[in-house]
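Engineer: Return atomic coordinates for the entry below.
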Amino acid sequence: MKFPIFIADAFTAKAFRGNPAAVCLLENKLDEDMHQKIAKEMNLSETAFIQKLHPTDNFTQSSCFGLRWFTPVSEVPLCGHATLASAAVLFHKIKNMNSTLTFVTLSGELKARREEDGIVLDLPLYPVHPQDFHEVEELIKTAIGDTLVQDIRYSPDTRKLLVRLSDTYNRSFLESLKVNTQNLPQVENTGKVKGLILTIKGEPDGQTQAFDFYSRYFTPWFGVAEDPVTGSAHTVLSSYWSQQLGKKTMHGRTACFQILKNLLNLKLVFLLICTIHLKM
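Structural biologist: Next up, the predicted model:
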């Protein structure tokens, strides 16, 4: 069986930068184990598989497709940058004629809309709940040692643990923090946690653009030590920081890229140049 595979660099205007994802266009169904074998061969944080839903569908004219995402070791329920990559391939490489695409996924229907300056994605917004420190103390200590923690929240929908570091820390501290991810799957093997978000409050206005929050994301449970830009993590970060700051418009930055402008209407605009807009 032959089918095209594209490599798309999200959140950048230059090749070999941003967050890459592989995109596979499937004319026919694959054997289940082939998805994982291909993702392992691609060896990127995510490989996306776009599947026709009906025999009469085609990638140029149809507007609704199945979409699945795989890391090199496992299928994941949601991936933002690989969804962006999938929409970009269909819109810009395959020349899909529709202005809006619908992807049927494990996280429900996700829509991608073409706009003049990018692509808008509809992603879910997941609530977070207070998490008792003692229940996750070993996980946190293993990951960041004695780093001061200000708040801990848990998202049962995504199985992500959000750890807010002390407000005394700044961006450079977060970016240079050495995080031990190698032992996390052994420390937390109950299945409750599948992703770790480290975040801090942003800094006040200065000579450069201010950010409301900074973050890094780790998911060794899915075989990815650190994912530089993660849409699924921002479905949790957006919920948390909107509550904490009382804001519906926010700017966020990952350790690697400025990627987010939040307007909590769950429309992520991937500009393909390192910026996302979340609108409510």
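
Engineer: from here on, contacts and neighbour counts on C-alpha atoms
Structural biologist: Will do.

Engineer: three-state assignment of A48?
Structural biologist: When classified by DSSP: H, G, I helix; E, B strand; the rest coil, A48 comes out as strand.

Engineer: tell me the contacts of it?
Structural biologist: Residues in contact with A48 (CA atoms under 8 Å, 6 or more residues apart in numbering) are 21-24, 67-70, 82-83, 86.

Engineer: which residue ranges form the strands in the stretch 101-250 of the chain?
Structural biologist: 108-115, 118-122, 129-130, 149-155, 160-165, 195-201, 213-219, 224-227, 250-254 (DSSP state E, counting those that start in this stretch).

Engineer: Turn these into a markdown table, including mean neighbour count and distance to M1.
Structural biologist: A markdown table is the format used below for these (neighbours: other CA atoms under 10 Å; distance: least, CA to CA, whole Å):
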| stretch | mean neighbour count | distance to M1 |
| --- | --- | --- |
| strand 108-115 | 18 | 28 |
| strand 118-122 | 23 | 31 |
| strand 129-130 | 12 | 46 |
| strand 149-155 | 18 | 40 |
| strand 160-165 | 23 | 37 |
| strand 195-201 | 23 | 34 |
| strand 213-219 | 24 | 32 |
| strand 224-227 | 18 | 28 |
| strand 250-254 | 23 | 39 |
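
Engineer: Dump the ones you listed into a markdown table; add distance to V187 as well.
Structural biologist: Below are these laid out as a markdown table (distance: least, CA to CA, whole Å):
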| stretch | distance to V187 |
| --- | --- |
| strand 108-115 | 31 |
| strand 118-122 | 34 |
| strand 129-130 | 21 |
| strand 149-155 | 17 |
| strand 160-165 | 14 |
| strand 195-201 | 13 |
| strand 213-219 | 13 |
| strand 224-227 | 15 |
| strand 250-254 | 25 |
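
Engineer: Next, the second sequence, to be compared with the first:
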Amino acid sequence: MKIRQFQVDAFACRRFEGNPAAVCPLDSWLDDSLMQAIAAENNLSETAFFVPTGDRFALRWFTPLAEVDLCGHATLAAAHVLFEHLGYDKPAITFETRSGRLGVERKNNQLQMNFPAIKALPCTVPALLQQAIGLPIETLLVADDYLVVLDSEADLRRLQPDQNLLGQLDKRGIIVTARSEEHDFVSRFFAPKLGIPEDPVTGSAHCTLAPYWAEKLNKTRLRARQLSQRGGDIDCEIVVDRVILAGSAVTFMTGEISLDI
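Structural biologist: Predicted coordinates for the structure are as follows:
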């Protein structure tokens, strides 16, 4: 059995930046254990699998260690593959996922994703988190992830968290963010318990970041950058209870997986 696979740099205008994701188009679902094994073999932060369902596509995402409920950059990568490689000629794609229906539209040389806004609520700082961060935490909120607000972009850039301690926390991951002079806000994302010490660019984190900064800055359109080693830009817009996340993608590699099943 052979499966086509694409590796796409998402939230990137050129190769070797943004967040690489693997994308596997399927005619029908493989066993969950096999999809997880493929994701572990790829050893990227996410591998996306999709199956056509009428005029839509069912989409799932796997880290090297686990399936996740929501992933932005691999959704962007899957849409890029459909538009650029598989001849999808409609202006928008609808994905059915564990986080509901997600839309992706081609517009102004970008792909615009329609995702749920995830509001984070204030909480007390766990001692383990404070120890792991090692810098003063200005504000802490929590939703699917912890949202740590630091005093400055300089603090965010020099942050070197204790990955072992982060992996012991009770949430999927840890978003760390700060105001920025060049952008509206900047961030980093850590999810060691999912096999992702630091994610290059995290679309799903911006479902929480965008509502937080929209309220703080009193604006609905925001320019964001994730400050990983690769880095990537995300344009965000709040529309009622949804977040529009826009970015570009570039194909790095196409290939074929051979399976003895």
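
Engineer: still on that earlier bit, tell me which of the strands of the stretch 101-250 of structure 1 sits nearest to W241 of structure 1.
Structural biologist: Among the strands of the stretch 101-250 of structure 1, the nearest to W241 of structure 1 by CA to CA is strand 213-219 (7.6 Å).

Engineer: In structure 2, point out the residues matching the closest one.
Structural biologist: The counterpart of strand 213-219 of structure 1 in structure 2, counting by TM-score structural alignment, spans residues 185-191.

Engineer: what's the neighbour count on the aligned partner of V179 of structure 1 in structure 2?
Structural biologist: Using TM-score structural alignment, the partner of V179 of structure 1 in structure 2 is P161. Residues lying near P161 of structure 2 (other CA atoms under 10 Å) number 17.

Engineer: I'd assumed L129 was in contact with P161 of structure 2.
Structural biologist: No - P161 of structure 2 is beyond contact range of L129, at 9.3 Å (criterion: CA atoms under 8 Å).

Engineer: Which of the residues in stretch 41-60 of structure 1 are classified as buried?
Structural biologist: The neighbour-count check on stretch 41-60 of structure 1 (16 or more other CA atoms under 10 Å) flags 42-53, 58-59 as buried.

Engineer: and if you look at stretch 17-34 of structure 2?
Structural biologist: Those would be 17-25, for stretch 17-34 of structure 2 by 16+ other CA under 10 Å.

Engineer: that's a helix at A21 of structure 2, yeah?
Structural biologist: No - per three-state DSSP, A21 of structure 2 lies outside any helix segment and is strand.

Engineer: What residue, apart from its backbone neighbours, is nearest Q112 of structure 2 spatially?
Structural biologist: Distance criterion CA to CA, 6 or more residues apart in numbering; nearest residue to Q112 of structure 2, sequence neighbours excluded, is A246 at 4.3 Å.

Engineer: Tell me the counterpart of the one you found in structure 1.
Structural biologist: Checking TM-score structural alignment: A246 of structure 2 goes with V269.

Engineer: How many residues are close by that match?
Structural biologist: V269 of structure 1 has 26 neighbours, counted by other CA under 10 Å.

Engineer: Just give me the mean distance for the helix or strand hosting it relative to structure 2.
Structural biologist: If you go by DSSP states H and E, V269 of structure 1 is part of strand 267-270. If you overlay the two and look at strand 267-270 of structure 1, the average distance to its match in structure 2 is 1.8 Å (mean CA distance after the TM-score superposition for structure 1).

Engineer: and for stretch 120-140 of structure 1, what are the contacting residues?
Structural biologist: By CA under 8 Å, 6+ apart, the list of residues contacting stretch 120-140 of structure 1 reads 80, 84, 110-114, 152-158, 184, 187-188, 235-236, 238-240, 266-270.

Engineer: again, only using 6 Å
Structural biologist: By CA atoms under 6 Å, 6 or more residues apart in numbering, the surrounding residues in contact with stretch 120-140 of structure 1 are 110-113, 152-155, 235-236, 239, 266-269.

Engineer: how about those residues, which pair is most distant?
Structural biologist: Spatial extent of these (CA to CA) is set by the pair R113 and I152 at 34.2 Å.

Engineer: check contacts around I7 of structure 1.
Structural biologist: 21-22.

Engineer: Validate this expectation: it resides in a strand.
Structural biologist: Yes - judged by three-state DSSP, I7 of structure 1 forms part of a strand.

Engineer: how near is it to E46 of structure 1?
Structural biologist: Using CA to CA, to the nearest Å, I7 of structure 1 is found at 11 Å from E46 of structure 1.

Engineer: Common neighbours of these two, please.
Structural biologist: A21.

Engineer: Let me know the secondary structure of the residue nearest to I273 of structure 1 when sequence neighbours are not counted.
Structural biologist: What sits nearest to I273 of structure 1 in space, not counting adjacent residues and going by CA to CA, 6+ apart, is T12, at 4.0 Å. Counting by three-state DSSP, the backbone at T12 of structure 1 sits in coil.

Engineer: you'd agree L101 of structure 1 is up against E109?
Structural biologist: No - look at L101 of structure 1 against E109 with CA atoms under 6 Å: they stay out of range, at 10.0 Å.

Engineer: The match of strand 213-219 of structure 1 vs structure 1, average offset?
Structural biologist: Mean deviation for stretch 185-191 of structure 2: 0.8 Å (mean CA distance after the TM-score superposition for structure 1).

Engineer: quick one: that stretch to chain centroid distance?
Structural biologist: 10 Å (CA atoms, centre = their mean, to the nearest Å).

Engineer: residue in structure 1 matching V176 of structure 2?
Structural biologist: Match for V176 of structure 2 (TM-score structural alignment): L198.

Engineer: Could I get the contacting residues of its match?
Structural biologist: 163-164, 215-216.

Engineer: Make CSV out of those residues and add distance to L245 of structure 1.
Structural biologist: What follows is the contacts of L198 of structure 1, written out as CSV (distance: CA to CA, whole Å):
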residue, distance to L245 of structure 1
V163, 16
R164, 13
S215, 15
R216, 19
